[in-house]
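Enquirer: kindly generate the corresponding structure for this input.
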Amino acid sequence: MKKTQKLMLVVLFGLTFTLQAQEKRSIANLQLGIGGTVEGTSVKTPAVYGSYEYFPWDNLSIGGLIGYSTLNIKIENAFGDDIDNDSSNFVAGGLMNYYFYQDEKLEFYSHIALGYASGLTASLFYEFGAGGRYKLSDSLYLNSEIGIGLSLLKVGVTFQL
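Expert: The predicted model follows:
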């Protein structure tokens, strides 16, 4: 499983540097997540996520995301007692955002992501929702996303690269 995680990171960073070499817009996001589920298990908050987006067109971005969270697992032992247990969860995957509104200060988009989660067992995760950004300066934004999947609510900052 460690080899799979390392391979996914190498591919993600390679994709990031390849896409950055082109002349189009690109951004990086850092976010904290609240709520959500992975593998049918509750995610303890806050979860931490980082993502990169490249814009091949003005209203569509593609990219990748990585994240870390702790899963809260309830296990019933042989005596019928519920035991709470925590498990580390690493996620890596691809994302796509469609920007349906953009002006000088605001951006709103729909969001979909699919990838690998290493929680209890290696599995796929999905996420979809909507988000927005508010421009503070030429290279800094505040962002927020709501949706179903990794986290119900994400808040953070975006850097224009």
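Enquirer: every contact and neighbour count from this point should use C-alpha atoms.
Expert: Noted.
Enquirer: quick one: Asp64 from Phe100, how far?
Expert: Just so we're on the same page, residue 64 is Gly rather than Asp. Here the criterion is CA to CA, to the nearest Å. By it, Gly64 lies 20 Å from Phe100.
Enquirer: who has more neighbours out of the two?
Expert: Comparing Gly64 with Phe100 by neighbour count (other CA atoms under 10 Å), the higher total belongs to Gly64, at 24 against 11.
Enquirer: following up with a second sequence; could you model it the same way so I can compare the two?
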Amino acid sequence: MSDRYIRISTTGLVVRDGRILLGRGDWPEPGTYWLPGGGQHPGETLAACIEREVLEETGVRVAAGPVIKLREHIPWNHPGSPSTPHVHRVEALFWCRFVEEPDTLGATVPDDVQTGAAWVPVDELNGLRFMPPSVQASLPGLIAQAGALNDFYAGDVA
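Expert: The predicted model follows:
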């Protein structure tokens, strides 16, 4: 029997005033940035998951918008991947609408490797150490298409 399993997760793309909301931490190297997000809980919709995860990792309240990218990462197909080697990850990237920000930006329930959160100018994305690199490469195009996004996520329906 294999110890491999599938983890369903979400990430959120939050853009406001030309800046993108990112988590920052020490994984896999110090000074690495990523989109806020995390694993779905049983009984939780993907939309509720991303709203919770963004709040927990940044303190920012968002409303889930359309799913704009669906990504898989199967680490045993990518030698040298810093990801957990036995976790096949399926990740839904949501465009998120900014709702409210606390007086002090920061995680209410930080991930183990997280050291902070930041609003980073979109034009500085390419100069960052970012995980995963494939998502970093797609962000400028996704942000540019924000007005033409189509939602294919139906949510919890019968």
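Enquirer: TM-score for these two?
Expert: Superposed pair, TM-score by TM-score structural alignment, normalised by the length of structure 2: 0.29. Supporting alignment: 70 aligned residues with a CA RMSD of 4.3 Å.
Enquirer: Asp82 of structure 1 touches Lys74, doesn't it?
Expert: Yes - between Asp82 of structure 1 and Lys74 a contact is recorded at 6.2 Å, counting by CA atoms under 8 Å.
Enquirer: tell me which stretches of structure 2 form helices.
Expert: Under the criterion DSSP state H, structure 2 contains helices at 46-58, 133-144.
Enquirer: most packed of those?
Expert: helix 46-58 (a mean of 24; mean count of other CA atoms under 10 Å).
Enquirer: still on that earlier bit, output the helices of structure 2 as CSV; include the columns distance to Tyr5 of structure 2.
Expert: Putting those into CSV (distance: least, CA to CA, whole Å) gives the following:
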stretch, distance to Tyr5 of structure 2
helix 46-58, 19
helix 133-144, 22
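Enquirer: and those helices: which comes nearest Ile20 of structure 2?
Expert: In terms of CA to CA, the element of the helices of structure 2 nearest to Ile20 of structure 2 is helix 133-144, at 9.5 Å.
Enquirer: show residues contacting the helix or strand hosting Leu142 of structure 1.
Expert: Assigned by DSSP states H and E, Leu142 of structure 1 belongs to strand 140-148. Outside of strand 140-148 of structure 1, the residues within contact range by CA atoms under 8 Å, 6 or more residues apart in numbering are 36, 127-136, 152-160.
Enquirer: of those, which belong to strands?
Expert: Counting by DSSP state E, the contacts of strand 140-148 of structure 1 place 127-135, 153-160 in strands.
Enquirer: buried ones only from the residues you listed, please, as a ChimeraX command.
Expert: Applied in ChimeraX, the following selects the buried portion of these according to 16 or more other CA atoms under 10 Å:
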select :127,128,129,130,131,132,133,134,135,153,154,155,156,157,158,159
